[in-house]
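K.L.:
Have a look at this fold, sequence not included:
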């Protein structure tokens, strides 16, 4: 009796901590279809691109599934597989692509999970066999890659991939989990419902399809160019109320350092201060006259403006708060190139520099994720 109980406990332990994932693009025979090896010695090598991956849809995905009749409980980690930053890592490690913020072509990535199927039929044999037979949760979604021409503001081509993902909850994953991913990136092993396999298979298929397309499309290949690097004027900012601490100068310096570290070409501070007093703002931002002055006097193509500054020191049980919003504006047209807010709170007693850096990090990461810097 003790042996049976021990066996049940061990099987339960292995099952609860081992998830085996398998993902494939629908139509490729569950991943068994041989993928053509890329020949990087040809004309399509090292394409300059920018990447845009907006993951904000995942905040509404549970409501979307509910409206479609998916009333089962969906673990957030299961959803994360369709919005994983693994896709960005794949682009940056690929020999076919060269990430460049001044590239003309932007690859826009859209991803969504459309259906989740609970392991209703497989749960019973999973219990009877003490986890040897897998309980299989299935998800269906889609990953789309869109080639966008920044110069003409047009979509050149789209690549859409339906995704089929299976998650095996089984004691066997404890043995097979570390082995199968060594032979195929369609498999992944984790201790929760999150997986990188979905984005890996989508990227691999896109890489192959784009490579093959460019071999027969000289006009599309010619679009992958690098524009002259833009010059940015990062305007000094002033809070509405005089600061009681050095938080705003620190914030400006750290943002400036972060932009430079990401390769942005900034106008020197001393040059900015010479014309800053001549720049006027309207309620909506820079006036047309001010933009023209910046373009003429500083040779700047774009302006970076910080607004909505808010700093509240920690008091008693209240956390320290730091908030700001940053937008980038085209000098010639006044078009907003990108905008990103940041809100930060902390109860920890840290140096002000540490708090500022903690507030900046997710802000820079989001811009990097969207391919803006």
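P.N.:
In hand now; what should we look at? On a predicted model such as this, the values are computed, not experimentally measured, just so you know.

K.L.:
make it CA atoms for all contacts and neighbour counts henceforth
P.N.:
OK.

K.L.:
what about residue 202, which SS state?
P.N.:
Secondary structure assignment for residue 202 (DSSP: H, G, I helix; E, B strand; the rest coil): helix.

K.L.:
Any figure for the gap between it and residue 87?
P.N.:
8 Å (CA to CA, to the nearest Å).

K.L.:
Touching, residue 145 and residue 106? I think so.
P.N.:
No - under the criterion of CA atoms under 8 Å, residue 145 is not in contact with residue 106, lying 9.9 Å apart.

K.L.:
re the thing from before, quick one: which of residue 202 and residue 87 has more around it?
P.N.:
Between residue 202 and residue 87, counting by other CA atoms under 10 Å, residue 202 is the more crowded of the two (25 against 22).

K.L.:
Use this one as the comparison:
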């Protein structure tokens, strides 16, 4: 059944002055809009009780299944203000499709793609004033749809009661200085992000929680992110803690690890593979050995590397490190990285024609 949202307005929304203060320096995930979307699912009745309601605390029984068994998934996407004041989403149907795949893997109910998109759209429409101005620069409204097992039951089985919500947070540029700056990557040889048959291809909290210890290890070595290898052999590139990885070669190839079932299928990743050919690069998805990466960096065959995801779009990588070595990337040039990043952000903010039909207008 398609969602038909009831609306309960927030009786105490942010004042114009407070909203202006927030939008001037929103940070990331610090401030949230006046409303949220909620819908409930039960095994017997299916999806019901869809509402746009005031943002506020969530109540759960102490024995709610999600608190004990981690049965939950989430998504992340953004709404962008264009120069004419209109507001657009970037490929929300791809997030909806991934949400369906994540739900199937975690034994949660399937939320139809049309309802996913309508729920996100409904929240942006009611809280449209929270979408930062195009004049502000690389600002946007980050949207976080999520689903969790709200059934109060201590027992290991697929939840019979589930809650779906969407919240939104205005966010500033990923790079606080405004300049796109290379980061250093720690190559963990101790920890794995996901294994064959696991949940690596699903966007669920457990994947991120299990990577925190490796992330902390990277911080201790002065690095901003962690590169994980495959769990079986420890020899194949997979992805960073929350971002996909790309390599640019001297002969114009754009390499990225092929989807293996333990790599998250990023929306930004897919968009880059499409855009690459228009920018003179040949996209290649295949298995990539860690040794190939390190040898390519040493020989100069790999000239740029970058990570990608919704938050940063593209982040250039300056070096890779482990306990014994540091491999610098190229000569410091990030021309290809910047060209791809500019291509995507120009589409997102309406500065470049949307020739692929990636944008969905909200208001």
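P.N.:
Arrived safely, thanks for sending. Keep in mind that what you see is a predicted model, and the values were worked out from it rather than measured.

K.L.:
After superposing, what score do the chains get?
P.N.:
The TM-score (TM-score structural alignment, normalised by the length of structure 2) is 0.27; 145 aligned residues with a CA RMSD of 5.7 Å.

K.L.:
sorry, back to before: who has more neighbours, residue 145 and residue 106 of structure 1?
P.N.:
Neighbours were counted for residue 145 of structure 1 and for residue 106 using other CA under 10 Å; residue 106 has more, 26 against 23.

K.L.:
pretty sure residue 239 of structure 2 contacts residue 245?
P.N.:
Yes - here residue 239 of structure 2 reaches residue 245: they are 5.7 Å apart, a contact under CA under 8 Å.

K.L.:
tell me the secondary structure for the residue nearest to residue 38 of structure 2 when sequence neighbours are not counted?
P.N.:
Using CA to CA, 6 or more residues apart in numbering and skipping the chain neighbours, the partner closest in space to residue 38 of structure 2 is residue 165 (4.5 Å). Secondary structure, three-state DSSP: residue 165 of structure 2 is strand.

K.L.:
Hmm, residue 165 of structure 2 is touching residue 147, no?
P.N.:
Yes - judged on CA under 8 Å, residue 165 of structure 2 makes contact with residue 147 at a distance of 6.4 Å.

K.L.:
Between those two, point out the one with more neighbours.
P.N.:
residue 147 (25 against 20).

K.L.:
I'd like to check which residues are in contact with that one.
P.N.:
72-74, 162-165 (CA atoms under 8 Å, 6 or more residues apart in numbering).

K.L.:
quick revisit: quickly list what's touching both of residue 239 and residue 245 of structure 2.
P.N.:
Contacts common to residue 239 of structure 2 and residue 245, judged by CA under 8 Å, 6+ apart, are residue 257.

K.L.:
What count of nearby residues applies to residue 312 of structure 1?
P.N.:
12.

K.L.:
whoops, residue 12 of structure 1 was the one
P.N.:
16.

K.L.:
and it, what element?
P.N.:
Using DSSP states H and E, the element containing residue 12 of structure 1 is helix 2-16.

K.L.:
And for residue 316 of structure 2?
P.N.:
strand 313-321.

K.L.:
Check which element follows that strand along the chain.
P.N.:
strand 326-328.

K.L.:
is it true that residue 295 of structure 1 lies in a strand?
P.N.:
No - looking at residue 295 of structure 1 with three-state DSSP, it is helix, so not inside a strand.

K.L.:
can you tell me how far residue 47 of structure 1 sits from residue 163 of structure 1?
P.N.:
Relative to residue 163 of structure 1, and taking CA to CA, residue 47 of structure 1 is found at 26 Å.

K.L.:
who has more neighbours, those two?
P.N.:
residue 163 (24 against 21).

K.L.:
which residues sit in contact with that one?
P.N.:
23-26, 140-143, 198, 202.

K.L.:
of those residues, buried ones?
P.N.:
23-26, 140-143, 198, 202 (16 or more other CA atoms under 10 Å).

K.L.:
where do the helices sit along structure 1?
P.N.:
Secondary structure of structure 1 (DSSP state H): helices at 2-16, 61-67, 76-80, 86-93, 120-128, 173-176, 197-215, 218-221, 247-261, 269-276, 288-298, 352-369.

K.L.:
no, scratch that, I was asking about the stretch 251-363 of structure 2
P.N.:
Assigned by DSSP state H, counting those that start in this stretch, the stretch 251-363 of structure 2 shows helices spanning 267-276, 290-299, 335-348.

K.L.:
which residues make contact with the longest one from outside it?
P.N.:
What it means is helix 335-348 of structure 2. 80, 88-90, 248, 271-272, 275-276, 279, 304-306, 313-316, 352-354, 359.

K.L.:
tell me which residues in the helix or strand where residue 246 of structure 2 lies are buried?
P.N.:
Under the criterion of DSSP H and E, residue 246 of structure 2 resides in strand 244-249. Buried residues in strand 244-249 of structure 2, defined by neighbour count with 16+ other CA under 10 Å: 244-249.

K.L.:
Next, format these as a markdown table and append distance to residue 257 of structure 2.
P.N.:
Shown next, in a markdown table, are the buried residues of strand 244-249 of structure 2 (distance: CA to CA, whole Å):
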| residue | distance to residue 257 of structure 2 |
| --- | --- |
| 244 | 8 |
| 245 | 7 |
| 246 | 8 |
| 247 | 9 |
| 248 | 12 |
| 249 | 14 |
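
K.L.:
Please tell me how far the residue nearest to residue 140 of structure 2 when sequence neighbours are not counted sits from residue 219 of structure 2.
P.N.:
If you skip the residues right next to it in sequence, residue 140 of structure 2 has residue 80 as its closest partner in space, 5.2 Å away by CA to CA, 6+ apart. For residue 80 of structure 2, the distance to residue 219 of structure 2 equals 32 Å [CA to CA].
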